[in-house]
Each structure stands twice: as C-alpha cells, then as structure tokens.
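1. sharing a model prediction with you, sequence too.
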Amino acid sequence: MKQLLANRVKTLTPSSTLAITAKAKELKEQGIDVIGLGAGEPDFNTPENILNAAKKSMDAGLTKYTPAGGLPALKKAIIDKLARDNNLTYKANEIIVGVGAKHVLYTLFQVILNEGDEVIIPIPYWVSYPEQVKLAGGVPVYVEGTQEQNFKITAQQLRNAVTEKTKAVIINSPSNPSGMIYTKEELAELAQVAEEMDILIVSDEIYEKLVYNGVEHYSIAEVSDAVKSRTIVVNGVAKSHSMTGWRIGYAAGDATIIKAMTDLASHSTSNATTTAQYATIEAYNGSQDTVEKMRKAFESRLEAIFPKLAAIPGVKVLKPQGAFYLLPDVSETAEKTGYTSVDDFVSALLTEANVAVIPGSGFGAPATIRLSYATSLELLEEAVRRIDAFVKAKWQD
C-alpha cells in the first residue's frame, strides 16, 4: 500500500493542552474530583444581546452563504472597532473574516510562506504558531524572552535572529501563555527592526480587552503608517466576548495579502458561519458592558490568587498584565519534590492532587506550567491549596 499520510503532517506535535484536558476529563468521568486549570476560554456565557442577535438573524432566514471574506456589515463593524479602539484605519478590501483567529492565522501563513521561509517566534509561544508555520512549509526560528525579561524579546534579539530567509515575526500581546504585554516603546523598537530588515509583522491581539491594573494595550500597527503597511493584525471575539465556540476571527492588513487569504478561504471554508457573523456584528456594535464586567472578574481573581500561588515553595512567578494565565517557573519545585522534569511533576499533580495544569514544554518553556484563572475563585483557591499541600508533603531540602 502506498504511504497514507502526507509528509507535512508527520512532524506535527500533539497539543499538550488537549492531552492534559483529555486526561483530566477521563479522571472526572471516573468520579474523581479534578480541578482543571487548563481552560483557554472565559467561563462566562456569550452575552445575551449577542445571543439575541444570532436568533434574530436565523428567524429572518439569514442562514445562507456569505461572501468568502465576510459579510460587508461585519467588515464595517470591524473597521469601526479598529478605528475606535486602536486608532487604525482600514478599508473593506483590507479585512477578512475567518473561522476563528486560529484559522485566520493558518490561512495567513499558507499565503505568505514559501518552502524554507523563516518565521521568528518568541518563546514562550502559543502552541499552534510553530505547527502552522511548518504546515505552510516555513521554518520556525525561536527567540527566548526569559522570565528576567518579563517573557518579552528585545529589538536586539529580533535583529540578531533575522536572516535573508526571514519572512515575518509573530508578536502576541497580551501573550498566551505569559500574560505579558509589550509597551508602546517596546513595540516601536521591534517595529523599527522589522522596517530595517524588511520583514512582515504578524500581530496576534486576541487578548486585547483583557488587561489589568491600568496597563494599556497597543497594537504595533499604531506605531506608524509604514509599520501598519507591513503588519497583519489578527483578532476576534473569542476571548473578549466569550464567543470561543462561535469561531469568528479576522485579519486586517495589506490588501494583496487579504485578497490571497480570501481566495484561499473560498476554496477551503467558503465562509465563516453566517449566524456567527451576525452575532459578531452585535458584539462589536452593541453594548460593551459585559466585556468590562468579564475583565473586572478576571482582574479580581488574579489579585486574589496571585499571592497564594507565589507563596508555594520554589515557585517563581511574574504577575501577568493581561489574558487569564499565570506562567510560574516551577523547576525548583519539581526538583525538590523528587521529579526529574516539570512534565513529570504536572503528571503527578493531576493523578495525586487532582489538579490539571498545562506543562510549559508545549509553549517552549519547559521550566514552567500554565494555569488558567478562567474559572471560579472558589475552585482557584482550592486548586492552589491542593498544589501547596502536594508540594509541602513532598519537599526535600
């Protein structure tokens, strides 16, 4: 029999997030009281006004195909949002609506990368960036933003990583998994390197609305018109409006790139789900009160849980500025509790303490674990109590 699988899928790395989630689910089904801190989605329902808009569109018979790049009315809502929130001006032919920000990124890499093109990916990174780059024939080039650097890369690091094969750099701010945010000044420095070295900037801003303690989010595309022209902004309503399952994301950028993405979408997805597009129009045009309500809830949880996590023996953790994740370095904790790796520590934490966290190895940061605080404060406090007890029971000086 001929080879069944294409070579391109043989290098894919399974998602560590999904693996831990599956194991936690299996234990729960056995009646074990597992607390899962792996969630990458808000624990709130989609706001009522958005649900009502979706129902209204269905009742009106608006359930047919839309243009491949998205409903004109939704593109306008996105254009208005970008102008209102980010001081960025776009035209309709510079916007594409896709099946979630993840698929928008996938489509983007498919249309900009040739075999062997390099994409610079800061560590720690969201698990799908390297895999999507590889699937497009590209080569991930990793640059580490250490904990001492607040998990951010510097302009000099970016400059040092660029070669004649470099096509783009990915900037994810606020970051998954670290929750850190690049300042306006840091973005300007990175943008200057991108201009000088003539590379594209992929700016993933999906956690834009989830920022805390007075910290502001800036889009790197705001730096200048010249920077905007080489930046593809990727965003969506999944995190900001608790619409993860609706699968609506978008890209804003160069019209030539957007047209290529739209052409590819016309042969792959046809269009993003029609009902979800009408719901997203309301998400952007309607009241934003629930967005702020969710943000405040996450901020409150962070304030309550951070000092308790930081007090666990061996844990070294930075206070995140956005998103809803904590990324503590637990390498010492794992060592002092008798484990040869953080991955082994995570596995034992699940089976013995019944707490599911994500090993940082999946994010390029094997000394860390990722904990999501997108769950109730009661469960968060119990989870940290269990982790603390687990560590203290096993700690060996």
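-> It's in. Residues are numbered from 1 along each chain as shown.
2. all contacts plus neighbour counts: C-alpha atoms, from now on.
-> OK.
3. how far away is Ser128 from Lys134?
-> The spacing between Ser128 and Lys134, counted by C-alpha to C-alpha, to the nearest Å, is 10 Å.
4. for these two, indicate the residue with more neighbours.
-> Lys134 (24 against 18; other C-alpha atoms under 10 Å).
5. would you confirm that the more buried one contacts Pro140?
-> Yes: between Lys134 and Pro140 there is a contact under C-alpha atoms under 8 Å: 7.1 Å.
6. so where do the helices sit in the stretch 151-300 of the chain?
-> 155-161, 184-197, 225-229, 255-268, 274-285, 289-310 (DSSP state H, counting those that start in this stretch).
7. which residue ranges of the protein form strands?
-> 35-36, 95-98, 118-123, 139-144, 166-172, 200-204, 231-236, 249-252, 325-326, 355-356, 358-359, 369-372 (DSSP state E).
8. next one for the comparison:
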Amino acid sequence: METVILAVVIAVVVLGAIGGLVIGSRRRRSLPPPPAAPDITAPPAEPHVGDEAETPHDEPRRTIEEVDLPGGSAPTAVAEPPAVEELPAPEIEIPEPTAGRLVRLRARLSRSQNALGKGLLTLLSREHLDEETWEEIEDTLLTADVGVQPTQELVEGLRERVKVLGTRTPEELRGLLREELLKLVGTDMDRTVKTEPEDRKPGIVMVVGVNGTGKTTTTGKLARVLVADGRTVVLGAADTFRAAAADQLQTWGERVGAYTVRGPEGGDPASVAFDAVKEGKEMGVDVVLIDTAGRLHTKTGLMDELGKVKRVVEKHAPLDEALLVLDATTGQNGLVQARVFAEVVDITGIVLTKLDGTAKGGIVVAVQRELGVPVKLVGLGEGADDLAPFEPEAFVDALIGE
C-alpha cells in the first residue's frame, strides 16, 4: 500500500515538472527580441495603415496655399463672402413715335416690292397694249398674290383709263397706276387699333395666329407701339404651351415698363387671360394685350381654347380688338389660316409680318378681301421698332417707286 502511494506522489511530481518546463519554454518563445538601438542615420519608416503619419520635425511645414489638391488648383485663403449687390432695374426704353413710321421704313419696303411696280410700269409703257400685254399684266399681279378677283378689277380699270388717256407719258402712267392701286388697297377703311373704349378702362386686345408667324414678338412690338403713343400696358402671356413664350413676352414688356401676367407652363390659357384683364383693371392701365397659343391652324383643341379665352375675357368686358398675325411670305397659305381663325374669333384687324422679306405684297389686298377687315399693322424687319401702322399711300408709293 505504501509503495502505491509513493508511486503516485512521484508521478505527480514528475508531471508537474514537465508542465513547468513546457510553460516556461512557451513563455520564453513568445517574448519578442529586444529592440535594436535606433540608427539616427536611417530614414524614418513608412507609416502603416492605421498609424498616424507625422511630419518629420526637421522638414519645413508647408502652408495650405502651397498644397495642391487633386482635380483643381490650390485653394485661396477663406475670405468673407462679398456683400450681395442689388442689380439695377432694367432701363426703360422710350420707343420712337409711330406717326409716319411706315414712311421712314419705306425704303425697306421698296427693296422687296419694286419688282411689282416696275414690272407693271414697264408693261404699261409699251407702245401697243395688245391682249398679250394685258395677260402679262394679269400674270404679274397674280404672281404678287393680289388674288384673282382684285386682279381682274385692276386690269379692267387700267384698260379703261388707258383707252381714255390716249398718249401715255411715264408720269401719267405712274399716277394712273397709283390711283388704281389705292382703290384696290382701300383708303376709306378705319385702320386704327382700337384700344381706348369711351366708357371704360382698359381696352382689351387679343392677338391670335399660327406659331412661327412672329405672333409673340408682334405682341411685344405692339406694346412698344402703344407705349410710344402714350399708353400704359399690361401683357397677358396666355401662350402657355410653347416653351419660353412667357419669358419672351416678359422681356419685351420689361423693356418698355409693361407688367406681364403669366401662369405655369402648360396651364390654362383662359385663366391667364382672365387674370391679365383683372390686373389691368386694378392697376388702371390703358390697354391689356393678350398673346394666345397658336400651335396648329386646325379646327381642333386649339380653336376650342381660343373660343374659351375669348368667352372668359368677355366676362370682364368685350374685346376691343382681335388681331390676326399672318406671315406675308406664306402668300396664299396665309389665307387658309385666316379663314380658320375667322371662324372662331371675330377678327377685327390683320398684322402682316415679314412684309419686307417678300415680293408678294399683293397679299395685303387678298387678305383684306378674304376677311373683309383691314390690314392695320405691318412688320418690316427684325428691329424692335419695325412694326408700323399700315398707311395705304406709303405702301403704294413703295410699290411703284419714285
């Protein structure tokens, strides 16, 4: 028994000694080697991820202005933000008076229309005016878009007058042709733009026409015409479907001090027109000009919209003018547009744009005959003051030249 106990004690002692040796050796192996003495001549070690990089003390520190940032130049020192300066209000322009404006622009009109007048005078100056010559005169007039019926009337009048006249000097022919053309164009039509109703303010003018004819620009120029004649104006940007139409109109208005009423893009045009007239009444201005949409000259939604605009505006007061803008360079196609618009809105006057860019000045006669209303304004260029009241005498004189 004692022998067994002694054997157990010896085994425990041996195991304990072996365990101590193992643990001791593990501890000795895990200990890191002592650090070597630093070599002051060696370069500093690169910092590891997570370590803090430290600029060596013996290097000069760089300022923030000297450090290049990626993708741009070095930032400048932070300064106080400059004080916001209020932009000056746009300078109000004073348009030139409209009286005699067409006379002043007659040279521009003459350049494009001289072919008609010179052609007619050349044919009438022939010694023998036979049937072939009269047919050539008819062709000249038809080419200028005078229209079939007016052309026949003019040729008949000329034939009668030439027969009575007998001998024909150049001066007599020019006077003869001037008189017959004036009859055709019409000197007894009231061509004033109605903007001053006697019993109320403001006068209300609606401008209609196909996009591309210069409708919005014409509305802005008409505002200048009215301001030049001493009237105050509010503009209604009821062309809500064409991008930037309201911005364009507002820019025209700001140049002459006219206030512009506008709505959201794609909004209800009738609502904008209604608000424009309401604002005009509250502000006590003389005239409200309403620019309308003109996407297509078809009897579809657009025509319904125009009818609605007219009805809504007339809840305030009757329309004083409904002006149809036509591009003179489109010739007979303009008459198709005129018929469609006349079915929806009671057109009271015509504005012919780009008359200086076509030799087909006879459209003045044709469109008046088609609608039974006068041409009241003509556009003779791209300048701000190139919209002029139509004057038959100045127009005919431009046709036949000096």
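-> Sure, I can see it. Keep in mind that this is a model prediction, so the values were computed, not measured.
9. can you pull the TM-score for these?
-> Here the TM-score for the pair of chains, by TM-score structural alignment, normalised by the length of the first structure, is 0.32; 196 aligned residues with a C-alpha RMSD of 6.2 Å.
10. if we can go back for a sec, which of the helices of the stretch 151-300 of the first structure sits most buried?
-> helix 274-285 (a mean of 22; mean count of other C-alpha atoms under 10 Å).
11. which other helices and strands does that one contact?
-> Packing partners of helix 274-285 of the first structure (3 or more C-alpha pairs under 8 Å, 6 or more residues apart in numbering; DSSP states H and E): helix 48-59, helix 72-86.
12. Ser110 of the second structure is in contact with Leu399, isn't it?
-> Yes: look at Ser110 of the second structure against Leu399 with C-alpha under 8 Å: they come within range, at 6.2 Å.
13. those two: who's more crowded?
-> Leu399 (26 against 22).
14. now for that one: which residues touch it?
-> Leu109, Ser110, Gln113, Asn114, Ala115, Leu116, Gly117 (C-alpha atoms under 8 Å, 6 or more residues apart in numbering).
15. what's the answer for Trp252 of the second structure, then?
-> Thr217, Gly220, Lys221.
16. among the helices and strands packed on helix 274-285 of the first structure, which comes closest to Ala276 of the first structure?
-> Smallest distance to Ala276 of the first structure across these (C-alpha to C-alpha): 6.8 Å, for helix 48-59.
17. still on that earlier bit, could you dump the helices of the stretch 151-300 of the first structure to a markdown table with distance to Ile121 of the first structure?
-> Below are the helices of the stretch 151-300 of the first structure laid out as a markdown table (distance: least, C-alpha to C-alpha, whole Å):
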| stretch | distance to Ile121 of the first structure |
| --- | --- |
| helix 155-161 | 10 |
| helix 184-197 | 13 |
| helix 225-229 | 19 |
| helix 255-268 | 20 |
| helix 274-285 | 30 |
| helix 289-310 | 27 |
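18. looking at those helices, which is nearest to Thr107 of the first structure?
-> Thr107 of the first structure lies closest, by C-alpha to C-alpha, to one member of those: helix 255-268, at 6.0 Å.
19. remind me what that closest one packs against, helices and strands.
-> Using 3+ C-alpha pairs under 8 Å, 6+ apart: helix 255-268 of the first structure touches strand 95-98, helix 100-112.
20. and Lys376 of the second structure, what element?
-> With secondary structure defined by DSSP states H and E, Lys376 of the second structure is part of strand 375-379.
21. name the nearest residue to Val50 of the first structure, sequence neighbours excluded.
-> One thing to correct before we go on: residue 50 of the first structure is Ile, not Val. Using C-alpha to C-alpha, 6 or more residues apart in numbering and skipping the chain neighbours, the partner closest in space to Ile50 of the first structure is Ala279 (5.2 Å).
22. got the buried residues for the helix or strand that contains Glu132 of the second structure?
-> Glu132 of the second structure is located in helix 131-143, with elements delineated by DSSP H and E. For helix 131-143 of the second structure, the neighbour count (16 or more other C-alpha atoms under 10 Å) marks Trp134, Ile137, Glu138, Thr140, Leu141, Leu142, Thr143 as buried.
23. circling back: closest to Ile204 of the second structure out of the contacts of Trp252 of the second structure?
-> Gly220 (14.9 Å).
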